[in-house]
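Chemist: sequence isn't available, so here's the structure alone:
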C-alpha cells in the first residue's frame, strides 16, 4: 500500500495545479502572523491565522467563493506539507473550509468539489481516520463517474482510494470491487500509467493475501514487480512496496530464504534515501518478523525497536497504523522473556485499535490472541481462554470459519485448554482441518499436529501419537528443503517438545 510520503506528493500535485497562479501576499498583519507561525511550526496558530486571513479578504476585498476556496487550499497545503500528524490535523480545517466554499459557489456535483473531497479523504487517510474518509471518497467517485465516465484515470484514482480505505477498515469484500475496477482501468490506459498499473497489482495482491488466495496474491505481486522493474527506478516507492509485500507473502508460507534477501534489499535502498520514515519503519518490522519466525528473536529485537520508534515519530501516538508495530514488538519481547514490557505494549496496542477502529476490527482479534499467549505463560489460563474465545468470534465474523487466521486462534485455544486438560480436541481438530487445506502458516500446521501427538501420548493413545508425530517430521523435512538445516533441526525440535512436556 502507498506510504504517507506518496500521499503527500499526490496532494501537493493536485493542489499545485489550482494554486500556482495565487500569490501569497505578506502585506497584512494576518499574513505576517501566518508566516511567523508557520516558521515556528505552530500549526494550530497558523491554521487559525490562515482562516482569519481568507475571511478578511472575503469581507474587505470581495474575494469570490471559488477564489476563497483556492486560497484556503493554498494556505492549507503549506501547513500540510510539513508532513507531521499535528500539521495534517491543523490543515484539515482549511481544506474543509475550501470544500464548503466550492460547494456553495459551484454546487455539490462539480468536478472541483470532487477534487476537494478526494484531497480531504487523502488527509484523513494519512491521519488514520479511515471511516470518516470513506463517505468523502464515495461522493467524489459518484461525481467523477457522472461527469467523466467510468474509464478515466481520475475515476480509477478515486476507486483506488476508496478500495484502500475499506481495506484498512478490514472490509475486504467491500474493498475488492473498487480495487478491481481501478486496476482494470489503469491496464487500459497504456503509456504514462505504468506506475499506477504496477501499484494496482500490489493492492490486488494484498487483498488476495488476506483472503487466503495465495497463488493469486503471488501472481499479482510478480506481475506488478515485472512492470515496476521494467519501468520504474530501484528506489521508486511502488517498486519497493511490491518487493516488501511479496516478501510478506513468502513469510506467510515459510519461504524465509526468499523473503529475507528481498527485505534486506528494500531496507538498504530506503536507508540510503533516508527520507521516507514510515516506509523504513515498515521494512524494519517485516524483516524483524522474518527473523523472529525463524527462531532468531534476539536478532529481530533491534529491528522491532527501531521500527517502532520511527513509526511513533512519523504517525503519532494514537494512529491505528502504529498497532502492528506495537503488537509484534510485544510478541518479540514475550519470546525474549520480557513479560512486563510485552504486556505494556499489548495493552497500548489494544487501547489504540479499539479507540480508533472499534471492537470488531481484525487487529483487535490479533491483539487479544497474542495477549492470551502472555496470560497463559503467566499461568492465568481462564483469562487466556476468555480472550481467545473473543478473538475467535471476531475472526470468524470478519473472515469466515475456514480462514487460516481463524485456525491460528483455534491452535492457541487448544493449547490453552490442553493445559487445563479439557475441551481440547474440537478446536484442534478444526484448526488442523483448516491448515491442511491451505499453504499458509506451515509452522502452525506442524505445531498443531505436534500438540495433538503430545495430547494422545499423555492419554495413552500411542498409535495415534506416533502417526501424528510422523506427520510432524514429514512436514519438518519439507520445510527444511526450503530453509536449510540438517538433523540438528529435528533434534532441536524434539528436545523443545520434550521440555514443554516436562514443564507441565
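Modeler: Arrived safely, thanks for sending. Not measured: the values here are computed from a predicted model.
Chemist: CA atoms for contacts and neighbours, from now on please.
Modeler: Noted.
Chemist: contacts for the helix or strand harbouring residue 492, please.
Modeler: Taking DSSP states H and E as the criterion, the element that holds residue 492 is helix 487-502. Applying C-alpha atoms under 8 Å, 6 or more residues apart in numbering, the contact partners of helix 487-502 are 454, 473, 476.
Chemist: got a list of what the closest residue to the first one other than its chain neighbours touches?
Modeler: Nearest non-adjacent residue to residue 454, counting by C-alpha to C-alpha, 6 or more residues apart in numbering: residue 465, 6.7 Å away. Residues touching residue 465, when contacts are defined by C-alpha under 8 Å, 6+ apart, comprise 452-457.
Chemist: next up, the contacts around residue 202.
Modeler: Taking C-alpha under 8 Å, 6+ apart, we find residue 202 in contact with 1, 220-221, 224, 241-242, 245.
Chemist: check the offset of the helix or strand it falls within from the chain's centre.
Modeler: Using DSSP H and E, residue 202 sits in helix 194-210. Put simply, helix 194-210 sits 14 Å off its chain's centre (C-alpha atoms, centre = their mean, to the nearest Å).
Chemist: what's around residue 191, how many residues?
Modeler: 9 (other C-alpha atoms under 10 Å).
Chemist: got another, please set it beside the one above:
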C-alpha cells in the first residue's frame, strides 16, 4: 500500500497535472501517468528551481509509479530526493515525511529486502504517531508493516496487526473496499506461509473479487493476487486452475510493467514450471 502526498503546489496548472497523473496511476494507465509526471516535474523545476518544496508531491508520485512499474532505482531516487527536500525545508508537516517513509518501506518490500522495509516502515509509524493524526493513515501504515512482517516470518504479530487494520477499514466498508481487499490479500499470503493453502485460496478469492470491484478487471494491481491464488491452487493439486490464474496475471502485467518486475518474472517462471506438470 502507498500513500499520496497532497502538498502545496504553486499554480493551478501544476496541481491539475499532478491530479491527472494520480488518476492515471489509480486506473493502472502507467505510461500516461509517467508522461504527465515528467511534464509536471520539469515545469516545476524550471519555474521554481530544483530544491523547492512544491516538488515533493510530484517526486513522491514518481516514486509510487516507479514501484508499480518495477523501475525501482528511479523510485528510490525520487523518494529520497523528496525526503531530502522536505528535511532541508524544516519538515513542517510530519505527515509528509511519514508518507515518504511509508513509501520507502513499500519499495524495499517490493525489492525483496524485508529487513530494510521494516526499518523504513517503523520509522514512518514513529513519525506518524508523534502527532495527532487520522486513524486511517495509521491503519495504512500498519497494513504496510504487516505485509513486511509476513515476509519476515513474524506470523503472530502480522496476524494481530492485519486484524486490527481490518477493524478500522470495516467501519466504512464501501469507502474502503480496496483497502479491505489489500488487507485480505495479505491475510491470504499469511495463511499460505503458515501452511493453510486451502484457507488462503478462499481469502485470496475474496480479495480478488473486491479488487476487481474497486479497480476493474484489467488493473495491474490484480496481478499479484492472481499469482498468489495460482500458487495456492497448485499446492492443492489443482493444476488446471493454477495455469488459468497464472495466465490471467501474465495477460494483465505484460506490456504494462517492466520486463524484470518481480511479479511478472515470477508469473513467467510459474507458467514454465506448470507446463511440465
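Modeler: Everything's here; your move. Predicted, not measured: the structure shown is a model, and the values here were computed from it.
Chemist: which residues touch the residue in the first structure sticking out farthest from the centre?
Modeler: Largest separation from the mean C-alpha position in the first structure: residue 60, at 47.3 Å (C-alpha atoms, centre = their mean). Listed by C-alpha under 8 Å, 6+ apart, residue 60 of the first structure has no contact partners.
Chemist: what does residue 7 of the second structure give?
Modeler: 54, 56-57, 96.
Chemist: so how far is residue 59 of the second structure from it?
Modeler: Noted for residue 7 of the second structure: a distance of 11 Å to residue 59 of the second structure, by C-alpha to C-alpha, to the nearest Å.
Chemist: and residue 52 of the first structure, what pairs with it in the second structure?
Modeler: Structural alignment (TM-score structural alignment) places residue 52 of the first structure against a gap in the second structure.
Chemist: residue 52 of the first structure sits in which helix or strand?
Modeler: For residue 52 of the first structure, the element it lies in under DSSP H and E is helix 43-61.
Chemist: list the buried ones in that helix?
Modeler: Neighbour counts using 16 or more other C-alpha atoms under 10 Å place 43-51, 53-55 of helix 43-61 of the first structure among the buried residues.
Chemist: just tell me what residue 258 of the first structure corresponds to in the second structure.
Modeler: Using TM-score structural alignment, residue 258 of the first structure pairs with residue 157 in the second structure.
Chemist: please apply the same query to residue 231 of the first structure.
Modeler: Residue 231 of the first structure maps onto residue 131 in the second structure, with residues paired by TM-score structural alignment.
Chemist: residues contacting that match?
Modeler: residue 94 are the contacts of residue 131 of the second structure under C-alpha under 8 Å, 6+ apart.
Chemist: so how far does stretch 73-86 of the first structure reach from one end to the other?
Modeler: For stretch 73-86 of the first structure, the first-to-last residue distance is 17 Å (C-alpha to C-alpha).
Chemist: what range in the second structure matches it?
Modeler: Alignment note (TM-score structural alignment): stretch 73-86 of the first structure is unmatched in the second structure.
Chemist: just tell me what residue 54 of the second structure corresponds to in the first structure.
Modeler: Match for residue 54 of the second structure (TM-score structural alignment): residue 154.
Chemist: residues contacting its match?
Modeler: Residues in contact with residue 154 of the first structure (C-alpha under 8 Å, 6+ apart) are residue 144.
Chemist: if I look at it, how far off is residue 326 of the first structure?
Modeler: 36 Å.
Chemist: what's near enough to touch the counterpart of residue 28 of the second structure in the first structure?
Modeler: Using TM-score structural alignment, the partner of residue 28 of the second structure in the first structure is residue 128. Contact analysis of residue 128 of the first structure by C-alpha under 8 Å, 6+ apart lists 319-321, 356.
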